[in-house]
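> Got a sequence here, can you build the structure:
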Amino acid sequence: MAPYESEKTTTAGEAAGAPGAGRRRAARYLVPVTVMGVAAATIGLVPALADSGDPDLPEITAAQLIEKIAQSDVERLSGTVKITTDLGLPNLGGLENGLASGALGQGEEGGSSADPSAKLTELASGTHTLRIAVDGPDRQKLSLLENAAEYSLIHNGEDVWGYDSASNEVYHGTVDTSGEDRGQRPPATPEDFAEEALKAVDDTTSVTVDGTAQVAGRDAYKLVVEPKRAGSTVGAISIAVDHETGLPLKFTLTPASGGAAVVDVGFTKVSFDRPDASTFAFAPPKGAKVTEEGAPERSGKPGKPERGPKSEEDLAKGLDGTRTIGEGWNTIVAYEDGTGAGLPTGDTGGDLDGFLGSLGDRVEGGFGTGTVFSTRLVNALITEDGKAYVGAVTKDALVKAADAGK
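I've put the predicted structure just below:
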């Protein structure tokens, strides 16, 4: 292993102060905006690909490696990505998939199985293989490979096509090639997850260069991002960065509780050659059912669906009584609905009480009583008086926040 960090650890201020670290190239466009909704479903996912080598590369500091990522200008590539998600969600016998599909409109009368906002919720759990092709901001293709079928999402100019071969259904939408729609996409590659992780780097964060790796036949540096303070459920984030292009090739998030990665996404094959133009050509197959974006829904009211999830800040603006507690990796979002009526958490009996108890853990504190619903990354405390505390923090941290906010 090559020793290359003369400046092994940085803080947020140092990383932000690195020359050019604030510059982001416009080549951040892997999948069209219509699939941005998957971000909400896949937040905090993915396991890791095994390193197949330990290449000897020139020395580099953490600040320099962050700058290298920021200056990456890859506009064309094709390859295969393996993504694994293990959030540790409770087994609801398939109910969780039904709830997610229903929330996104799948399964409703007039809905389409080719609608990307519904189809790509599958990435929220399990292991999946994606084929990806990119040719600048106006041409991208993502294919989700299944056992006996394939789902493809194609962005070519102003057109966005979703095609589900299993049902022979097509979804067609458009994007504004001159506006905000252009170049947006959901997290589906190591670059997407790395970009979000690096936004969290501040003075509560340790950032180091920890050796080298070989990913998809490419030599890479390993950047490790870790919270400095106790209380976060995030253990460490490892990003393998291509030493030539600065493109993140692999992203792995491991929980503080240990065990398998919560999210692991990485290229198994990658090429930086321009994909053939025919890759992005699409015409609905004969006999396929075609659903146009903005077609009348079951209610009979036409409307253009929103282009994906809002940011936490936008969501907070739309919810009265929402505030944040703490900072950095230990940030907790607190919400009070104002009614004083929360989930039943006491000894009220009944099927609902028992069902909720089977999904969460009852807790008590100065705030009263409540139920903590846990995954391996994000936890939520719902109190009996209608308050909610959510964050990538431990159960104890949520209880302390509720006590402080009583």
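> only C-alpha atoms for contact and neighbour calcs from this point on.
OK.
> which residues touch residue 150?
Going by C-alpha atoms under 8 Å, 6 or more residues apart in numbering, residue 150 touches 143-144, 164-166.
> List just the nearest of those residues to residue 392.
Sorting the contacts of residue 150 by how near they are to residue 392, with C-alpha to C-alpha, puts residue 144 at the top with 28.4 Å.
> Alongside the first, I'd like the structure of this one:
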Amino acid sequence: MAPYETDDGTDTTEVDDLGARRRKAARYVVPVTVLGVAAATIGLVPALAASGDPDLPKISAQQLIEKIAKSDVQQLSGTVRISTDLGLPNLGGLENSLMSGATKRGDGSSADPTAKLTELASGSHTLRVAADGPDRQKVSLLESAAEYSLIHNGKDVWGYDSRSNEVYHSTAAEGSGSTGRRDDVPATPKDLTNEALKAVDATTSVTVDGTEQVAGRDAYKLLIKPRQSGTTVGAISVAVDARTGLPLKFTLTPASGGAAVVDAGFTRISFARPAASTFDFTTPKGAKVTEGDHAAKVPDSANAPSKAPAPSKGSKGDLGKGPDGLKVLGKGWNSVAVLDTGGQGIPSGASSGGGDLGGFLGSLGDQVKGKFGSGTVFSTRLVNALVTDDGTVYVGAVNKSALVKAADAAK
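Have a look, this model is predicted:
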């Protein structure tokens, strides 16, 4: 276990490890979930909340994390605004076509929540959320002249896309607080905070950074900052409701500076029980209905008590095992996941003309060489990936130099 440190650097008491499993390997493509790669023991830096507006009792970082863990909000309704700015290249509308095509994967329905909620990985979106215990949740994604709703009511899970008038239906075990599918997408401040806390370890500074008001609620600000160089993550700020312990706002800023990569927060919230009719669903006339074996998880913004999450213990060597046996190089915020595509690389010397897809994709990245050979680095403001010519992929919330170093070390 990692010791607490006082402001003058002396060691005091030890804190218990916080245990939780990390997400599936495929989730590395979702920008915020790459934070779950880190694996080590907790090492928190306590700090008392500075004076500010509102004026709240002083609290340490550990106490605030425990407050989040003990939060047991069962009913709420409100509006969440989420913005994601990865700094992806302009593909002349190609990215929109790819996203549209993604919504047709799985069971082939545009109402399939698995693909629909991945749209939150880019741009700005408004969500309306409601929860009434573990068996009733609703999330609505408000779009231009359209709306997508995901409703969990007892054993039924419904996804409805008003633009296409398509319905996706599945079932979930009552009382589970989940709709059954494991590849859920973080969508609310609570979801994002749980993911971020998985990355808290001895390579992380965690402090209380004053107070603020969010959606008319008094809140403490929990500040999470990597101690390591080489990571693309600058800092994570979480506004925690002073009374309930529910995360109200989540902001991730990149090490490169500028606008936040992810900014998600309530603009309106009520802890009154939503009307039962909120979770009713009737299939609209003429709608196409697709039946699925499983359904995507409704983001659990408040439907169950949260556990203070943290990663499982890392390996003793440099090469560990991530979720589902995924290989992980390094530790903490410099962790890099390694995937083998079976030789499907992007040749660095491919021509960029003549309709050559390899050349086109290669032109979107930076060509690099090292002990590992040659490859292409594809960069965003948070998640970067190195695809080698022999088809090995190195991905993580680290910069280009760190990816090349990791690839060299693996050889």
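> May I see the contacts of residue 150 of structure 1 organised as a markdown table, with distance to residue 105 of structure 1 added?
Conversion of the contacts of residue 150 of structure 1 to a markdown table gives the following (distance: C-alpha to C-alpha, whole Å):
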| residue | distance to residue 105 of structure 1 |
| --- | --- |
| 143 | 21 |
| 144 | 20 |
| 164 | 16 |
| 165 | 19 |
| 166 | 19 |
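> What subset of those is buried?
The neighbour-count test (16 or more other C-alpha atoms under 10 Å) marks 143-144, 164-165 as buried among the contacts of residue 150 of structure 1.
> how about stretch 55-62 of structure 1: buried residues?
The neighbour-count check on stretch 55-62 of structure 1 (16+ other C-alpha under 10 Å) flags 55-57, 60-62 as buried.
> wait, I meant stretch 6-22 of structure 2
The neighbour-count criterion (16+ other C-alpha under 10 Å) identifies 17-20, 22 as the buried residues of stretch 6-22 of structure 2.
> Output the residues you listed in JSON lines; the columns should cover secondary structure and distance to residue 395 of structure 2.
Shown next, in JSON lines, are the buried residues of stretch 6-22 of structure 2 (DSSP: H, G, I helix; E, B strand; the rest coil; distance: C-alpha to C-alpha, whole Å):
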{"residue": "17", "secondary structure": "coil", "distance to residue 395 of structure 2": "26"}
{"residue": "18", "secondary structure": "coil", "distance to residue 395 of structure 2": "25"}
{"residue": "19", "secondary structure": "coil", "distance to residue 395 of structure 2": "24"}
{"residue": "20", "secondary structure": "coil", "distance to residue 395 of structure 2": "22"}
{"residue": "22", "secondary structure": "coil", "distance to residue 395 of structure 2": "16"}
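> for these, which one is nearest residue 383 of structure 2?
For residue 383 of structure 2, the closest of the buried residues of stretch 6-22 of structure 2 turns out to be residue 22, at 17.0 Å, with distances computed as C-alpha to C-alpha.
> What is the end-to-end distance of stretch 197-204 of structure 2?
For stretch 197-204 of structure 2, the first and last residues are 10 Å from each other (C-alpha to C-alpha, to the nearest Å).
> my bad, stretch 236-245 of structure 2
End residues of stretch 236-245 of structure 2 are separated by 17 Å (C-alpha to C-alpha).
> just to revisit the earlier point, farthest pair in the buried residues of stretch 55-62 of structure 1?
The two members of these with the most space between them (C-alpha to C-alpha) are 55 and 62, at 17.6 Å.
> quick one: the counterpart of residue 118 of structure 1 in structure 2 from residue 71 of structure 2, how far?
In structure 2, the residue paired with residue 118 of structure 1 is residue 115, using TM-score structural alignment. Separation of residue 115 of structure 2 from residue 71 of structure 2 (C-alpha to C-alpha): 30 Å.
> could you redo the buried ones among the contacts of residue 150 of structure 1 as JSON lines and give each row secondary structure and distance to residue 268 of structure 1?
Putting these into JSON lines (three-state DSSP; distance: C-alpha to C-alpha, whole Å) gives the following:
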{"residue": "143", "secondary structure": "strand", "distance to residue 268 of structure 1": "15"}
{"residue": "144", "secondary structure": "strand", "distance to residue 268 of structure 1": "15"}
{"residue": "164", "secondary structure": "strand", "distance to residue 268 of structure 1": "24"}
{"residue": "165", "secondary structure": "coil", "distance to residue 268 of structure 1": "24"}
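> wait, which of those residues is closest to residue 274 of structure 1?
Distance from residue 274 of structure 1 was checked for each of these by C-alpha to C-alpha. The minimum falls on residue 143, at 17.4 Å.
> What range does stretch 128-146 of structure 2 cover in structure 1?
Across structure 1, the stretch matching stretch 128-146 of structure 2 (TM-score structural alignment) is residues 131-149.
> Endpoint to endpoint, that stretch covers what distance?
Terminal residues of stretch 131-149 of structure 1 are spaced 13 Å apart (C-alpha to C-alpha).
> Can you give me the buried ones in that stretch?
By neighbour count with 16+ other C-alpha under 10 Å, stretch 131-149 of structure 1 contains the buried residues 131-144.
> I'd like those residues as JSON lines, with distance to residue 338 of structure 1 appended.
Below are the buried residues of stretch 131-149 of structure 1 laid out as JSON lines (distance: C-alpha to C-alpha, whole Å):
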{"residue": "131", "distance to residue 338 of structure 1": "46"}
{"residue": "132", "distance to residue 338 of structure 1": "46"}
{"residue": "133", "distance to residue 338 of structure 1": "48"}
{"residue": "134", "distance to residue 338 of structure 1": "47"}
{"residue": "135", "distance to residue 338 of structure 1": "49"}
{"residue": "136", "distance to residue 338 of structure 1": "47"}
{"residue": "137", "distance to residue 338 of structure 1": "44"}
{"residue": "138", "distance to residue 338 of structure 1": "45"}
{"residue": "139", "distance to residue 338 of structure 1": "46"}
{"residue": "140", "distance to residue 338 of structure 1": "44"}
{"residue": "141", "distance to residue 338 of structure 1": "45"}
{"residue": "142", "distance to residue 338 of structure 1": "43"}
{"residue": "143", "distance to residue 338 of structure 1": "44"}
{"residue": "144", "distance to residue 338 of structure 1": "42"}
